[in-house]
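K.L.:
Sharing a model prediction with you, sequence too.
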Amino acid sequence: HTAPQVGRDRLARTRNVAGAFVGVPKRCAGQRVLLVDDVLTTGATAGEAALALREAGAAAVRVFTIARA
């Protein structure tokens, strides 16, 4: 669990979510993953989540967002 991202600048958002996500290798290995996020502001959360999925062996990670702030 992390503190809310609201009001944080890009660097603070990146630091806030660093290491916050873990991919499950058994579920990710060789899979193409679609990561869905409601709002993309700086991309820090989506980027960190995508990194965790790739480190768990995902073959590809794509991000889909509903809105951009």
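P.N.:
Perfect, I can see it now.
K.L.:
Please count neighbours and contacts with C-alpha atoms only from this point.
P.N.:
Noted.
K.L.:
doesn't T45 fall inside a helix?
P.N.:
Yes - in this structure, T45 lies within a helix as judged by DSSP: H, G, I helix; E, B strand; the rest coil.
K.L.:
okay, pairing it with this:
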Amino acid sequence: TPRQTAQGRRARRLGAQNLFYCEGEVRGRHLVVVDDVMTTGSTANAAAAALVAAGAASVSVLVAARTP
């Protein structure tokens, strides 16, 4: 996908929808998504939603930096 740095909140949210899917066996597992920089949280939210849809028991998100 193209970089989202110049996009606003709505464009980032829409750009992250249906971006991820899970092929592995995650049913019942507690998982962690690691993101380098979180701005709106759209990418991390989309990744977590795909994992939950695949059956993950829970998903935590760790980020290295957060923009204001």
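P.N.:
Done, it's in. Since the model is a prediction, treat every value here as computed from it, not as a measurement.
K.L.:
and R29 of structure 2, how far is that from A54 of structure 2?
P.N.:
R29 of structure 2 sits 10 Å away from A54 of structure 2, going by C-alpha to C-alpha, to the nearest Å.
K.L.:
do N45 of structure 2 as well
P.N.:
From N45 of structure 2 across to A54 of structure 2, the span is 14 Å (C-alpha to C-alpha).
K.L.:
what about R29 and A54 of structure 2, which has more around it?
P.N.:
Neighbour totals were compared for R29 of structure 2 and A54, and A54 leads with 17 against 14 (other C-alpha atoms under 10 Å).
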